[in-house]
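Asker: sequence and predicted model, in that order:
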Amino acid sequence: MQIFTIILCAAVLIATALPFINSAAWWIRIFDFPRTQIAFLILVAIILAYIFLDFKWAYKLLLLLVLSASLLYQLRFVLVYMPFYKTQAKDSTNHSSETSFSLLVSNVRMESDHKERLNMLVKKYDPDILLLTEPNYDWAASISKLDENFPYAIKHPLENTYGMMLLSKLPLTESSVNFLVKDDVPSFFSKITLPSGTKIDFYGVHPQPPQPGSDTYERDTELLIIGRKIRESNNPTIVAGDLNDVGWSVTSKLFRKYSELVDPREGRGLFNTYNVFVPLLRYPLDHIFYSSEFGLTTLKKLEDIGSDHFPLLIGLNFEPEEDNTEDIEKPDADEKAEVEEKIENGKKESAEE
């Protein structure tokens, strides 16, 4: 048991230390994801080390202190999402049919054969806007049943798991399918017109995840390019999709800080959307970030539809006269420079592929 405990202690300390390295390498950035799981394993390591390690007390105490510090470090990433923590995005104070709308985001899993379950889900919750990631042409054919209820759409199905579709009951204008970093990974932009006549900017995204053979510079660059567009426009904005990143990662936090968007999960829960099939390894990968002009009316993780992601439903109300954020962070000069540097480096890396 002592050998197992030593191996476990070494593993959790390495997993905690690796993300400190400022690198886009997949084998480093992958440890940004399982903060809660690593924290649990550290707790197990502390208990086992106290009971089974036959070290001199001074060395044992030092190890226990290092493990305890690592546990606190891991927990700090997820504590902001606990219900006892203050919310950054405020609840709506002025709900109106002219300014309120709902958005359903779902990664459908391209290989899934449960296409009718999505159609039933959409009929059940009846969102005003529907963003789907991973649809291919088979999915597009199935989803066409919804066209009557969603007269406005951007459809770009692909067979590489990076297809996207945006369906809307609200008018879409100035719509575009963009390839910001890679030629086969699209993102969407559109202006959505609310019943009140107000136009809001909408970005739909699904960048590549960190995985063997694929580092994170493409994902990071795409998000930061969108962040720069948001900052330059200063318009009411929503960014949604499968970001293949957790809200507490360095890039995600830098993106939100630079674009001055809020995460409605903070103070409300993790709302883990991936992986449906592995309950012990679930992370919040699907996100809906938005600017301070919106108040929150609803935030729900929906039921399983046969995908490896749970759908996410949000209700928002456009109320620019209200202060709907608390302590929203703003970037300093160094962080602004970091964004520009990461964008340029990411473009160079992509061009060299």
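Answerer: That came through, no problem. None of these values were measured; they are calculated from a predicted model.
Asker: going forward, measure contacts between C-alpha atoms and count neighbours the same way
Answerer: Noted.
Asker: quick check: closest non-adjacent residue to Arg35.
Answerer: For Arg35, ignoring the flanking residues on the chain, the nearest one in space by CA to CA, 6 or more residues apart in numbering is Gln74 at 5.6 Å.
Asker: and the host helix or strand of the one you found, what's buried?
Answerer: Following DSSP states H and E, one finds Gln74 within helix 57-78. The neighbour-count check on helix 57-78 (16 or more other CA atoms under 10 Å) flags Leu63, Leu64, Leu67, Ser68, Ser70, Leu71, Gln74, Leu75, Val78 as buried.
Asker: any idea how far the fourth one lies from Val78?
Answerer: Read it as Ser68. According to CA to CA, to the nearest Å, Ser68 stands 16 Å off from Val78.
Asker: how about Met1: what's its closest non-neighbour residue?
Answerer: With CA to CA, 6+ apart as the criterion, Met1 has its nearest non-adjacent residue at 6.9 Å, and that residue is Phe52.
Asker: what's the neighbour count on the one you found?
Answerer: 14 (other CA atoms under 10 Å).
Asker: who's in contact with it?
Answerer: Neighbouring residues of Phe52 by CA atoms under 8 Å, 6 or more residues apart in numbering: Met1, Gln2, Thr5.
Asker: out of those, who's the most crowded?
Answerer: Ranking the contacts of Phe52 using other CA under 10 Å puts Thr5 first, with 20 neighbours.
Asker: report the secondary structure element holding it.
Answerer: Taking DSSP H and E as the criterion, Thr5 maps to helix 2-17.
Asker: can you name every helix or strand that that helix contacts?
Answerer: Secondary structure elements in contact with helix 2-17, counted by 3 or more CA pairs under 8 Å, 6 or more residues apart in numbering; DSSP states H and E, are helix 35-52, helix 57-78.
Asker: how about the helices in the stretch 251-353 of the chain?
Answerer: 333-352 (DSSP state H, counting those that start in this stretch).
Asker: so Asp263 sits against Gln88, correct?
Answerer: Yes. Between Asp263 and Gln88 there is a contact at 6.9 Å, judged by CA atoms under 8 Å.
Asker: identify the residues contacting stretch 67-82?
Answerer: Applying CA under 8 Å, 6+ apart, the contact partners of stretch 67-82 are 9, 13, 16, 35-36, 38-39, 42-43, 45-46, 85-86, 248, 265-270.
Asker: before we go on, here's another structure to hold up against the first:
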Amino acid sequence: MLTAFNLFVVILFGVLVVGSLLPLSSSPHWFIRGWDYPRVQIVAIAIVAIVAFLAVNVVVGRPNRVAFSVMIGLALLIAGWHLFRILPYTPLMPTQAKAWNPPADAVESDPHRLRVLISNVEMENDQFTRWKHVMGDCDADVVIVAEVDERWQATLEELKSAYPHQIIYPQDNWYGLAMISRLPIIDSELRFLVQDDVPSIDAMIEMPSGDRVRVVGVHPRPPEPIRDNDATARDAELVLWGEELAKDNQPIVIGGDLNDVAWSQSTRLFLRLSELLDPRRGRGFFNSFHADRRWMRFPLDHVFHSTHFTIRDMKRLEHVGSDHFPIFIDLQLEPAAKEDQEPLDKKASDAGEADERIDRAEEDLGLDVESVREATTE
């Protein structure tokens, strides 16, 4: 029995090692990209497994120093590798986006304040009243809503008295998208950067101060096994947005369900390309999915912003019946803080990685990248 248990632990560690190395590949296959997600869970499994291995062998009375050393070494390597990736998103590390330092005369109705809510409502979810209650409590200025169908469109339209400015594109394919705002939307465009059935919303919003902020809502298609989707479309969309937003020097906020974790290759590449900030760094995971499964939670819903903003507050909101928790961020437009906030350092390999993702989308999806890029310069 001891031999069978030890064999199970050895096989488990072998799987964890292979799974830990797979995301180093540039392959977009869902099985490979999926190993980017459960880094916290892998650390926990490695710790539990090594403790169980040591305890069982000691209790049985057949300790083997060589086996112990090898297994402890593997556990440390596995845990250390994943902690290296996830620690920047914990309060143990310094923040990337700085906290707002309010002056003595600060007021609640500061005209430079921008509150944004990101919410994947889950198309099948019918708890409309519950969602409206949670959304109303957070008092957001702009709400980006993913998985909007005609039923959710009707719910959003009921909020027109509070959110008179609305861009709603309902679909029954889980990729309907909406942006509702109580601040004026000066200009907007529905964008289809990669796929004809996956929209983004690109809007210019005027704050009470008169400043204008470019707010972008996104929800790229994820890599997942049920429909055998790989990461090609998602990765290409993130690259295209990263390249475009890097050319824009005005205040920017982009958010939505990215179907990607904060520490993945694709998200980190997007941040290096766009030169935007990730407010999660130094603050916490803010795991937004899966709302009903504590053991399978990942940070999939994101808000990134330019260095024009500092952070008043950021939090995950209550359950709204969806498989995603809403994510709320309270921003302060503070252009003077630009000098104190550093985007991720660019890498020499960034251009090559971006080109590889774009080339793959051109080949696999028939994407006309030059047309997309030309449209962004018009």
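Answerer: In hand now; what should we look at? Values in this document were obtained by computation on a predicted structure and should not be read as measured data.
Asker: what about Asp263 and Gln88 of the first structure, which has more around it?
Answerer: Under the criterion of other CA under 10 Å, the comparison of Asp263 of the first structure against Gln88 puts Gln88 first, with 23 against 20.
Asker: could I get the contacting residues of the more buried one?
Answerer: Contact analysis of Gln88 of the first structure by CA under 8 Å, 6+ apart lists Val262, Asp263, Pro264, Glu266, Gly267, Thr325, Glu326, Asp327, Ile328.
Asker: just Ile72 of the second structure next, same as before
Answerer: By CA under 8 Å, 6+ apart, the residues touching Ile72 of the second structure are Ile50.
Asker: corresponding residue for it in the first structure?
Answerer: Matched by TM-score structural alignment, Ile72 of the second structure corresponds to Leu64 in the first structure.
Asker: over to Leu317 of the second structure?
Answerer: Using TM-score structural alignment, the equivalent of Leu317 of the second structure in the first structure is Leu302.
Asker: the helices in the stretch 101-250 of the second structure, which residues?
Answerer: Under DSSP H, counting those that start in this stretch, the stretch 101-250 of the second structure gives helices at 128-138, 150-157, 232-246.
Asker: tabulate these (a markdown table), appending mean neighbour count and distance to Gly321 of the second structure.
Answerer: Output for the helices of the stretch 101-250 of the second structure, formatted as a markdown table (neighbours: other CA atoms under 10 Å; distance: least, CA to CA, whole Å):
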| stretch | mean neighbour count | distance to Gly321 of the second structure |
| --- | --- | --- |
| helix 128-138 | 14 | 7 |
| helix 150-157 | 17 | 13 |
| helix 232-246 | 23 | 26 |
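Asker: and these: which comes nearest Arg214 of the second structure?
Answerer: Nearest to Arg214 of the second structure, of all the helices of the stretch 101-250 of the second structure, is helix 232-246, at 9.6 Å by CA to CA.
Asker: in the first structure, what residues pair with the next helix or strand after the closest one?
Answerer: Following helix 232-246 of the second structure in sequence order, the next helix or strand is strand 252-257 (DSSP H and E). Mapped onto the first structure using TM-score structural alignment, strand 252-257 of the second structure spans residues 237-242.
Asker: superposed on the second structure, what's the mean shift for the matching stretch?
Answerer: Stretch 237-242 of the first structure differs from its equivalent in the second structure by a mean of 0.6 Å after superposition (mean CA distance after the TM-score superposition for the first structure).
Asker: check the offset of that stretch from the chain's centre.
Answerer: Centroid separation for stretch 237-242 of the first structure versus its chain: 9 Å, with CA atoms, centre = their mean, to the nearest Å.
Asker: in the first structure, what stretch matches stretch 160-173 of the second structure?
Answerer: Using TM-score structural alignment, the residues of the first structure aligned to stretch 160-173 of the second structure are 147-160.
Asker: buried stuff in the matching stretch?
Answerer: Neighbour counts over stretch 147-160 of the first structure (16+ other CA under 10 Å) mark Phe150, Tyr152, Ala153, Ile154, Lys155, His156, Pro157, Leu158 as buried.
Asker: related to what we said a few turns ago, what's the mean deviation for the helix holding Gln74 of the first structure versus the second structure?
Answerer: Its aligned residues in the second structure lie a mean 2.1 Å from helix 57-78 of the first structure after superposition (mean CA distance after the TM-score superposition for the first structure).
Asker: how much space between the residue nearest to Met1 of the first structure and Pro311 of the first structure?
Answerer: Phe52 of the first structure is 44 Å from Pro311 of the first structure, by CA to CA.
Asker: likewise Pro212 of the first structure?
Answerer: Between Pro212 of the first structure and Pro311 of the first structure the computed distance is 26 Å (CA to CA).
Asker: now swap in Val205 of the first structure and tell me
Answerer: Val205 of the first structure sits 15 Å away from Pro311 of the first structure, going by CA to CA.
Asker: more neighbours: which of these two?
Answerer: Between Val205 of the first structure and Pro311, counted using other CA under 10 Å, Val205 has the larger neighbour count: 29 against 25.
Asker: the second structure: which residue goes with that one?
Answerer: For Val205 of the first structure, the aligned residue in the second structure is Val218 (criterion: TM-score structural alignment).
Asker: is that match in contact with Leu258, as I believe?
Answerer: Yes. With contact defined as CA under 8 Å, Val218 of the second structure reaches Leu258; the gap is 6.9 Å.
Asker: which position in the second structure aligns with the residue nearest to Arg35 of the first structure?
Answerer: By TM-score structural alignment, Gln74 of the first structure lines up with His82 in the second structure.
Asker: so how far is Pro38 of the second structure from that match?
Answerer: Distance of His82 of the second structure to Pro38 of the second structure, computed by CA to CA: 9 Å.
Asker: and what of Arg212 of the second structure?
Answerer: Taking CA to CA as the measure, Arg212 of the second structure falls 38 Å from Pro38 of the second structure.
Asker: ok, for the aligned partner of Leu13 of the first structure in the second structure, nearest residue in space, not its chain neighbours?
Answerer: Under the alignment (TM-score structural alignment), Leu13 of the first structure pairs with Val17 in the second structure. Counting by CA to CA, 6+ apart, Val17 of the second structure lies nearest to Ile78, which is 6.6 Å off, once chain neighbours are set aside.
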